[in-house]
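A.B. asks: The following comprises the amino acid sequence and a computationally predicted model.
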Amino acid sequence: MRAVLSKIPGGPETLVVEDIPAPTPMKGEVMIEVKAVGINFPDTLIIEDRYQFKPQRPFAPGGEVAGVVVGVGDGVKHVREGDRVIAVPGWGGLVEYLTVPAAAVVPMPDGMDFETAAALIMTYGTSYYALKDRAGLQAGETLLVLGAAGGVGAAAVELGKVMGARVVAAASTAEKVEFARDLGADDGLVYPSGKMDRDVQKDLSGGFKRATGGDGADVIYDPVGGDYAEPALRAMAWNGRYLVVGFPAGIPALPLNLTLLKSVSVIGVFWGAAVMRDPAAHVANMGDLMRFWSEGRIKPRVSRTFPLERAHEAIQALGDRSVLGKVVVRVGS
C-alpha cells in the first residue's frame, strides 16, 4: 500500500511516498480503507519532532481519518466490514489502509461525505472540549476567538454560536475575518501580523476590548499565542477564562499580575490527553457534535483538498497559515 512517511525530522519537503506492507487487524482492532485524511496543525509539528508525542520513525503523519471498515480482528462485535467510520489515531493516517482499536472508531452519520468526516473530529472535538468542559461557556457571554479562520478557530466560532454566546472573531486579514463572519461571528477585527512592540500591543488590546463591547471578553479562545496573548488577556472581563490552545506564533510569557487584578483563569486545553483520560466524556461530546451536524448547526469548511502524493503540500499550506477552515488529503477513489 502507499504511505506518506517521515523518515527524518524536518518540514513537509522531507516526507516521501513509498509502498509498504498493508497491516493486519489484531485482536480488538479494525482495518480501515482510508478515504480522506484531515490535516491539522499537529501534523506540522510532529514531523519536526516538536509535538508532545514523538513516534518512532518511519511513521506516517495524519491524525484524523475517514474511511470504510474492510477487516475486523477477533473479539470485535460492534463494528462490521462495510461500516463507514471516523478515527483519530493521532498519527499514521496518511496511508491507504490503517488499523485502529475498534473502540476508537466513530460511526459516520448518514449523508456525511468522507471529506467532511475527516474534517470534523479533531477541530470540533478540541473546541467543544475547550468551550464546554474547560471554560463552561454560557449563553449570553462574549467569546473572543483568535485565529478565527483556522481549523480549531473556525470550529470555535460555530460552536460558540451553537452554545448561545456573542462571538467576536479576530484574524490576520480582512478575508479571514469575513470568512469567520460567514460562519456566524457577530463581530470581528483584523490584528497585525508579526512581532509587535508595546505600543502596537496596547492598541490591539484596546481594539479587542472595543470589539467585545467595552467590558472585555468572558472567554478567550487562543490557538495562536505569541505577541497576541498579552493584549487579549488585558482585554478580559472580570472572572474571564483564557483558553490556551496552541502556539503557532510562539509561546507567550503572560504577566500573571493581570490574572489577579481581573480574577482571570488561564486554562490549558489538551484534548488528546483528555480523550484518553475520560473516554466516556469524549463519547458524549462526539454524540453532541454529530447531532449538531445532523441539525445543520455546524458545517466543516474544507477549503482545499490534495491527493495522497501531494500530502506534503497540504501540510505546508497549513504551516503557512494560508488555509481557511480545513485542508483534506484524498486517498484512493
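C.D. replies: Cool, got the structure. Residues are numbered from 1 along each chain as shown.
A.B. asks: switch to C-alpha atoms for all contacts and neighbour counts from now on
C.D. replies: Noted.
A.B. asks: Run through the strands of the stretch 101-250 of the chain in chain order.
C.D. replies: Taking DSSP state E, counting those that start in this stretch to define them, one finds strands in the stretch 101-250 of the chain at 106-107, 142-145, 166-171, 187-190, 217-222, 236-244.
A.B. asks: could you list every residue that touches the most centrally placed residue in the chain?
C.D. replies: Taking CA atoms, centre = their mean as the criterion, residue 123 is the residue nearest the geometric centre of the chain, at 2.8 Å. Contact partners of residue 123, counting by CA atoms under 8 Å, 6 or more residues apart in numbering, are 40, 151-152, 155.
A.B. asks: one more time with 6 Å
C.D. replies: 151-152 (CA atoms under 6 Å, 6 or more residues apart in numbering).
A.B. asks: for residue 174, same thing?
C.D. replies: Residue 174 makes contact with no residue, according to CA under 6 Å, 6+ apart.
A.B. asks: Structure two is appended below for comparative analysis:
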Amino acid sequence: MKDIRIARIPQSESLPVVSTTAAPTAADQRVLVRMRAAALNFADILKSRGQYQEAQPFPFVPGLEGAGEVITAPAESGLMPGDRVAVWAPGTMTEVMAVPADACLKIPDNMSFDQAAGFQIAYGTSHLALVHRAGLQAGETLAVLGAAGGVGLTAVQIGRAIGARVIGVARVPERLGIVAEAGADDLIDSDDSPDLKAALREFGPIDVVYDPVGAEPGLAAFGALRRGGRFLIIGFAGGKPPRLPLNHALVKNIAIYGFYWGGYRDLDRQALRDSLAQCFALFADGKLAPHAGEVLDLDQIAEGYRLLEARKTTGKVIIRL
C-alpha cells in the first residue's frame, strides 16, 4: 500500500513524501479500514517541524482524521465490512490502517468521504467546547473571533444550530460574506473596528466568547463579556495568548475554559465520541454544512502542506487516498 511519511524534522524545503509499505493486517479489537480520504490540519505542520505539544517520533505517518470503508471489524464493535466510517486517530494519511473500534463512527448516508475526513476535528472542537465546556444555550449571545477560519466557521454554524445569537468577527468583506452564509446574525469587520470591545458591546451583553485567535482581539472580546460570562480559549492564531486580567474574571465571575479537542481522547473519550455523533446527526438533518476547501490527490501532498502553511485556503485541505 501507499502512505505519506515524514522522515525527519524538515529543513527549508523538505516536505512529506509518498512511500510504499506493507499493509497492516487485522488484529484483536482493531478495525481494519480502507481509507478513502484524510484531512490536513495545522497540527500536521507543527508535527512535521517537531513543534507540536504531543511529540511524535520520526519517521511517522501524518494525519489526525480521515474516512473510509471497514474491511474487517471485531464482532462486538457494531461495525460490518463495507460500513462507511469516520476515523480519528494519528496516521490517517495511508491507504489502510488498523484502529481501535472506539476511534470509528459510522457517517451519514448523505455525507461524502471528503466531507467526513475534514469534519471531525473542526466541528468536534466547536461542539464539545460550546456544548460540553461552556454550556451554550438557545437564546444566549455567542461572539466568534476568527469566524472565517476553519474552526471559526464551525463555531458559527453550531451556535446557530443550538439557537444562540451569533456575532461573527473576521477580516475582509469577502470573508465576512462566508461568515454570513454560515449563519451569523451580526458581523464585525475587525480591520474596520479599531475598538473591538466597544463594537461587541454595541450588540448587547455577550454570554460566550469563542477565541481561536488570542492576542489583542482575545483581550478585547474578554472585556466585552457580561458578568457571569464564559471565555473559551481555542488557540492562538494571532501569535500569542491574550493577556487576560484575572482580577476582572474574579470580580465579574467570568469562567475561563482552556480547550484542546485532542486531549479528550484521554480526558473523556466517551464525551468526545458522543459529541461527534451529535455533530453527524446535525449534518444528516441539514443543520451543518462544511465549507469546501482544496481536494488533492495523494501525489499532491507537498502542495497541500504549502497551501496550509501559506493559509491560502478557507476550508480543509483534503487528500484523497
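C.D. replies: Yes, it's here. None of the values given here were measured: they were computed from a predicted structure.
A.B. asks: hang on, the earlier thing: of the strands of the stretch 101-250 of structure 1, flag the one that's most buried.
C.D. replies: Among the strands of the stretch 101-250 of structure 1, ranked by average contacts under mean count of other CA atoms under 10 Å, first place goes to strand 142-145 (a mean of 30).
A.B. asks: mean shift of that one relative to structure 2?
C.D. replies: Superposed on structure 2, strand 142-145 of structure 1 shows a mean distance of 0.7 Å to its aligned residues (mean CA distance after the TM-score superposition for structure 1).
A.B. asks: Pipe the strands of the stretch 101-250 of structure 1 into TSV and attach distance to residue 14 of structure 1 per row.
C.D. replies: Formatted as TSV, the entries for the strands of the stretch 101-250 of structure 1 read as follows, by distance: least, CA to CA, whole Å:
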stretch	distance to residue 14 of structure 1
strand 106-107	32
strand 142-145	33
strand 166-171	30
strand 187-190	34
strand 217-222	30
strand 236-244	30
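A.B. asks: and the gap between the residue mapped onto residue 116 of structure 2 from structure 1 and residue 13 of structure 1?
C.D. replies: Aligned counterpart of residue 116 of structure 2 in structure 1: residue 117 (TM-score structural alignment). From residue 117 of structure 1 across to residue 13 of structure 1, the span is 27 Å (CA to CA, to the nearest Å).
A.B. asks: Tell me which of the two has more neighbours.
C.D. replies: residue 117 (27 against 12; other CA atoms under 10 Å).
A.B. asks: Give me the distance between the more buried one and residue 200 of structure 1.
C.D. replies: As defined by CA to CA, residue 117 of structure 1 lies at a distance of 40 Å from residue 200 of structure 1.
A.B. asks: what's the answer for residue 48 of structure 1, then?
C.D. replies: Going from residue 48 of structure 1 to residue 200 of structure 1 by CA to CA gives 32 Å.
A.B. asks: how close does the closest residue to residue 292 of structure 1 other than its chain neighbours get to residue 13 of structure 1?
C.D. replies: With CA to CA, 6 or more residues apart in numbering as the measure, residue 298 is the residue that lies nearest to residue 292 of structure 1, at 5.9 Å, once sequence neighbours are left out. Between residue 298 of structure 1 and residue 13 of structure 1 the computed distance is 34 Å (CA to CA).
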